[in-house]
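J.: Sequence and predicted structure are below.
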Amino acid sequence: MTSNLLVFIQELKEWNNRFNLTAITLENEVLLKHLVDSLAPSPYLPHGASILDIGSGAGLPGIPLKIVRSDLRVTLLDSSRKKIHFQKHVIRTLKLCQIQTIQTRAEDAIGRNPDMRRHYDAVLSRAFSSLKFFIELGKPFIKENGFLIAFKGPGGTAELSRLEPWLAHKSMRIAGVEYRLPYLEHDRRLYIVRRLRNGEKSLNLGLGQK
C-alpha cells in the first residue's frame, strides 16, 4: 500500500468525524469496503484513460484509482459541497495531477458542461443501487468506444437478468467480473457495459473472474 493511500485513509477518517462523509467508519471496513474495493477496476482501465466518477462522494473510487494509477485522467462529480471540498483538500494534500472536481448533479452536468458529452473512456460509480439508472445516466458521457463500470453486490445477478432484453434493445452489452474482498463473506461484481460495434453479437472485453 502506497503512503499516499494511507494519507488518504487518515484524511477520510479525520474529516468523517466532522462532516459525516461516509457511513462506514470502522478502520478495517474503510480499508476493505472503500479502499480495496475502489481499486477493483484498475486492470480494466486502459493506460492514460480519461475516467468520470459519478456520485464520487468522498472521492471513491476515483481518488484511490488515481493514487495507484498516475496515468489516469480523473474527473470527480458530486453534488455535495462538503464532499467536493474534501476531495479538493485531498488533491492538494497529495499533490495529485490530472484530476479535477465538478460540483453538480450528474443529471445536470452535460447541460452545464457540454464538452463532457462523449468525452470519457470510462464512467464509474459506486453510488447507484439501480444498474439501469446508472447506465442511462452514464451513457451520454462515454466515447463511442468507451464503457461504464458499476460496482454491485450479490443482488446484481438477478438485476442483470431482468435488464438483458433492455440492454439488447439499446444495442449495449454487459460483462461481469466477480471478486471477493479479503475477510468478507459476500461476493462483489463489476459490471462493464458498452455499446456494441457494427457487426458484434456480444460483448467481449476479455474478462473473467478475479
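T.: Looks like it arrived, so ask away.
J.: C-alpha from now on. contacts and neighbour counts both.
T.: Fine.
J.: What about residue 198, how many residues nearby?
T.: 7 (other C-alpha atoms under 10 Å).
J.: buried sites along the longest strand along the chain?
T.: Secondary structure of the chain per DSSP state E: the longest strand is strand 142-152. By neighbour count on 16 or more other C-alpha atoms under 10 Å, the buried set for strand 142-152 is 142, 143, 144, 146, 147, 148, 149, 150, 151, 152.
J.: who touches residue 137 in this structure?
T.: 106, 107 (C-alpha atoms under 8 Å, 6 or more residues apart in numbering).
J.: quick one: secondary structure of it?
T.: For residue 137, the assignment made with DSSP: H, G, I helix; E, B strand; the rest coil gives helix.
J.: cool, and residue 40?
T.: Following three-state DSSP, residue 40 is assigned to coil.
J.: which SSE is the closest residue to residue 31 other than its chain neighbours in?
T.: Using C-alpha to C-alpha, 6 or more residues apart in numbering and skipping the chain neighbours, the partner closest in space to residue 31 is residue 9 (7.6 Å). Counting by DSSP states H and E, the element that carries residue 9 is helix 3-19.
J.: tell me how far whatever helix or strand comes next after that helix is from the chain's mean position?
T.: Next along the chain after helix 3-19, taking DSSP H and E as the criterion, comes helix 27-29. On the basis of C-alpha atoms, centre = their mean, to the nearest Å, helix 27-29 is displaced by 20 Å from the centre of the chain it belongs to.
J.: Next up, a structure to set beside the first:
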Amino acid sequence: MPDEPPIPESLRSVLERSRSLGFLGPGDIEQHVRNARCFDPLIPLNADVLDLGSGGGVPGLVLAEERDDLRIVLLDAMSKRIAFLRDAVRVGAWNERVSTRLGRAEELAHDPTLRASFDVVVVRSFAPPAVTAECGVGFLRPGGVLLVSEPTDRRDRWPTEGLSQLGLAAEAGINYKHTRIQALRRVAHLPDSYPRGVGVPARHPLFESH
C-alpha cells in the first residue's frame, strides 16, 4: 500500500498498550496498522461496522481513527479486552460513534439490537472459515458484507454450497502482498437458527475448507 499516511501518536500509544497487555499479536505496530488499512477500500461511506472478536483493537480502532464516517461496534467475549477497548475509545474521543459489546458472537447475533444491524462485519484472526461465517452472518443486514483477513494462498476456504446454507456468497476480494481480504455477501435469507449455540459452530462446522 504505497504512500501510507503516518500513524497518529495517539493510535500508536493505544496499540502499544494493547500489545503490552497481550491483546495484540507479534509484529510491529506499523504492520498491524497496515493490515487494518487493507479493509478500508471495501467499506462504504457512512457504514455501520461490527469488529467481530475485536481483541486488541485491530482493525476496529484503526478504522475508528481513520474513518470518521463510520459507526463501529467492537465485540469481544473477554471482559479484560472489552475494558481495554472501552478505555481506548475514551482516549481516542470516539465515544459518539464507537461502542463496545461484551459476549459470545453466537449469543449476541440473536440480540435484536444487533441482529441484521450492520452493513459490514470485519474479521481478523477470529476462527476457521466455517465458524467465522456462521458467527458473523447474523449481524449482517441483507446485502451486507463480511470482510475476512486471510492468508494469500489459493486454498478454497469458502465453498459455495457451505456458504449458501448461511445465505452468503463469496465475492472478489483484494489481494495484498502479505494478506488478502475476502468478501462474503449476504444474498439470501438467513434461518433464525443461525448461528447455533455457543461452541456448536466450532464443534460441528457447517463446511470444511480445503
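T.: Looks like it arrived, so ask away. These numbers come from a predicted model, not from an experiment.
J.: Drop the TM-score for these two in here.
T.: Overlay of the two chains. TM-score (TM-score structural alignment, normalised by the length of structure 1): 0.79; 183 aligned residues with a C-alpha RMSD of 2.1 Å.
J.: if we can go back for a sec, can you get me a residue count around whatever residue of structure 2 lines up with the residue nearest to residue 31 of structure 1?
T.: Aligning on TM-score structural alignment places residue 9 of structure 1 opposite residue 12 in structure 2. Residue 12 of structure 2 is flanked by 16 other residues according to other C-alpha under 10 Å.
J.: correct me, but residue 12 of structure 2 touches residue 29?
T.: Yes. At 7.0 Å, residue 12 of structure 2 counts as touching residue 29 under the criterion of C-alpha atoms under 8 Å.
J.: Trace residue 78 of structure 2 over to structure 1, please.
T.: Checking TM-score structural alignment: residue 78 of structure 2 goes with residue 80.
J.: separation between the alignment partner in structure 1 of residue 52 of structure 2 and residue 67 of structure 1?
T.: Aligning on TM-score structural alignment places residue 52 of structure 2 opposite residue 54 in structure 1. In this structure, residue 54 of structure 1 and residue 67 of structure 1 are 18 Å apart, going by C-alpha to C-alpha, to the nearest Å.
J.: now do residue 9 of structure 1
T.: As judged by C-alpha to C-alpha, residue 9 of structure 1 and residue 67 of structure 1 stand 12 Å apart.
J.: can you check residue 18 of structure 1 too?
T.: Residue 18 of structure 1 sits 24 Å away from residue 67 of structure 1, going by C-alpha to C-alpha.
J.: Of these two, which one has the most company?
T.: Set residue 18 of structure 1 next to residue 67 and count neighbours by other C-alpha under 10 Å: residue 67 wins out with 20 against 8.
J.: per the alignment, that one corresponds to what in structure 2?
T.: Counting by TM-score structural alignment, the partner of residue 67 of structure 1 is residue 65.
J.: rewinding a little: and the helix or strand following the longest strand of structure 1, what's buried?
T.: Where DSSP H and E defines the elements, the next helix or strand beyond strand 142-152 of structure 1 is helix 156-169. Residues 156, 160, 167 are the ones in helix 156-169 of structure 1 that count as buried (16+ other C-alpha under 10 Å).
J.: Output those as TSV; include the columns distance to residue 117 of structure 1.
T.: As requested, those are arranged in TSV below (distance: C-alpha to C-alpha, whole Å):
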residue	distance to residue 117 of structure 1
156	27
160	26
167	21
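J.: who touches residue 22 of structure 2 in this structure?
T.: Contacts of residue 22 of structure 2 by C-alpha under 8 Å, 6+ apart: none found.
J.: In contact with the aligned residue in structure 1 for residue 121 of structure 2: list those residues for me.
T.: Using TM-score structural alignment, the equivalent of residue 121 of structure 2 in structure 1 is residue 123. Neighbouring residues of residue 123 of structure 1 by C-alpha under 8 Å, 6+ apart: 51, 52, 53, 54, 138, 141, 142, 147, 148, 149.
J.: quick one: residue 123 of structure 1 from residue 21 of structure 1, how far?
T.: In terms of C-alpha to C-alpha, residue 123 of structure 1 sits 22 Å off from residue 21 of structure 1.
J.: Could you point out the longest helix of structure 2?
T.: Ranked by residue count under DSSP state H, the longest helix found in structure 2 is helix 79-92.
J.: Mind listing what's buried along that helix?
T.: Of the residues in helix 79-92 of structure 2, those buried (16+ other C-alpha under 10 Å) are 81, 82, 84, 85, 86, 88, 89, 92.
J.: Make a markdown table out of these and add distance to residue 7 of structure 2.
T.: A markdown table is the format used below for those (distance: C-alpha to C-alpha, whole Å):
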| residue | distance to residue 7 of structure 2 |
| --- | --- |
| 81 | 22 |
| 82 | 23 |
| 84 | 20 |
| 85 | 18 |
| 86 | 21 |
| 88 | 16 |
| 89 | 17 |
| 92 | 13 |
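J.: Quick check: nearest residue in space to residue 39 of structure 2, chain neighbours excluded?
T.: Closest to residue 39 of structure 2 by C-alpha to C-alpha, 6+ apart is residue 181, at 6.7 Å.
J.: How about the secondary structure of that neighbour?
T.: Of the three states, residue 181 of structure 2 takes strand according to three-state DSSP.
J.: Just to check, it is in contact with residue 37?
T.: No. With contact defined as C-alpha under 8 Å, residue 181 of structure 2 does not reach residue 37; the gap is 10.6 Å.
J.: Compare the two (neighbour count), which wins?
T.: Using other C-alpha under 10 Å, the more surrounded residue of residue 181 of structure 2 and residue 37 is residue 181, with 24 against 17.
J.: Please pull up the equivalent of the more buried one in structure 1.
T.: Per TM-score structural alignment, residue 181 of structure 2 is aligned with residue 190.
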